[in-house]
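K.L.:
A structural model of the following input is requested.
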Amino acid sequence: MNKLPKIDRQREHQANERTFLAWLRTSIALIGFGFAIARFGLFLHQLNLAITQQEPLVHPLFNSENLGIVLVITGIVTIALAAWRYNQVFWQIERGDYQPHRLSIWIITGVVMIFGFLSIPILLLRNPVSSRPTSAFTQPPSPKKLQ
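P.N.:
A predicted model of the protein is given here:
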């Protein structure tokens, strides 16, 4: 069952654990970015509302809140895939028949690239801010108040 010396198996298991922790950090980053994108979109929405005094138009499907939620879900799924892959490699090391698979690397790379491309229009297609003064802070004082 164990073809490798004990020290080599130990190194392989430690490498497997480091790989799992790298996937875990990636998952945490995806969740963090998702949370930040969703909250920052809410902040921009409120800022636009405060400046223009009008409810800004938000696309019902393609908006920062939905992108953030999808990124958080992707991060959670990535954690599950990382744990599954860690366990699979663990048993392959124990049996001495490790076979590397690059499919999960390509899938995660593609998913992150797609979300990166989806975030570009959210950044570029902002509603223009009205140039007319609507706030009490931006309106010139009335002549009656100056007297």
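K.L.:
okay, CA-based contacts and neighbour counts for the rest of this
P.N.:
Noted.
K.L.:
now for the longest helix that the chain contains, which elements pack on it?
P.N.:
In the chain, ranked by residue count with DSSP state H as the criterion, the top helix is helix 6-52. Taking 3 or more CA pairs under 8 Å, 6 or more residues apart in numbering; DSSP states H and E as contact, the helices and strands that helix 6-52 lies on are helix 64-95.
K.L.:
Another sequence for comparison is provided below:
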Amino acid sequence: MTQESKIDRQREHQANERTFLAWLRTSIALIGFGFAIARFGIFLQQLHITLTHQEDPSRPLFNSETLGVCLVLVGVATIALAAWRYNRVFWQIERGDYRPNRVIVWILTAIMMILGLLSIPLLLWRNREVKSPAIAPSSPAARPSKPAR
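P.N.:
Have a look, this model is predicted:
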């Protein structure tokens, strides 16, 4: 093995590591966003209960918490996929038969597009909730005061 081929192989391995770290950063961001979205959904639910003094009777299957959990799961799966891909590319570089594979990129793109599209109704639903009155008729501030005797 010549000195130049050793340097090329070293560069390929370093590029593989940088790619792995980029996938890792992406998965950490997905987990962070998922956690934030899930917690913010809980905050909005508690705010609704505080302002209206009644729980929301409808608990749809798809809500902010579900979207957040889905993002966390996709982030964890992305970490596993990144480690698998890093190891696979490592051995392809060692054997000298590297073949790029775009299937993983397309699968993650489709998953993220689906989750993004599913978040649109949640955004629109939250905006409708914000437009509702802040003080419900059952709250003490909305009741008419008793005349003084």
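K.L.:
Once they're superposed, tell me the TM-score.
P.N.:
Superposed pair, TM-score by TM-score structural alignment, normalised by the length of the first structure: 0.87. Supporting alignment: 144 aligned residues with a CA RMSD of 2.3 Å.
K.L.:
that older thread, next, the angle helix 64-95 makes with the longest helix of the first structure.
P.N.:
180 degrees (axes from the mean of the first three to the mean of the last three CA atoms, to 10 degrees).
K.L.:
how far out from the middle of the chain is helix 6-52 of the first structure?
P.N.:
6 Å (CA atoms, centre = their mean, to the nearest Å).
K.L.:
residue range for that helix in the second structure?
P.N.:
Under TM-score structural alignment, the counterpart of helix 6-52 of the first structure in the second structure spans residues 6-52.
K.L.:
Return the mean post-superposition distance for the matching stretch against the first structure.
P.N.:
Here the mean offset of stretch 6-52 of the second structure against the first structure after fitting is 0.6 Å, by mean CA distance after the TM-score superposition for the first structure.
K.L.:
before we move on, what about stretch 64-78 of the second structure?
P.N.:
Stretch 64-78 of the second structure sits 0.8 Å off on average (mean CA distance after the TM-score superposition for the first structure).
K.L.:
contacts for that stretch?
P.N.:
Stretch 64-78 of the second structure has contacts (CA atoms under 8 Å, 6 or more residues apart in numbering) with 23-24, 26-42, 115, 119, 122.
K.L.:
now stretch 115-129 of the first structure
P.N.:
In contact with stretch 115-129 of the first structure (CA under 8 Å, 6+ apart) are residues 48, 51-52, 56-57, 62-64, 67, 71.
K.L.:
Closest one to Ala15 of the first structure out of those, please.
P.N.:
In terms of CA to CA, no member of these lies closer to Ala15 of the first structure than Leu71, at 27.3 Å.
K.L.:
So what's the residue count around that closest one?
P.N.:
25 (other CA atoms under 10 Å).
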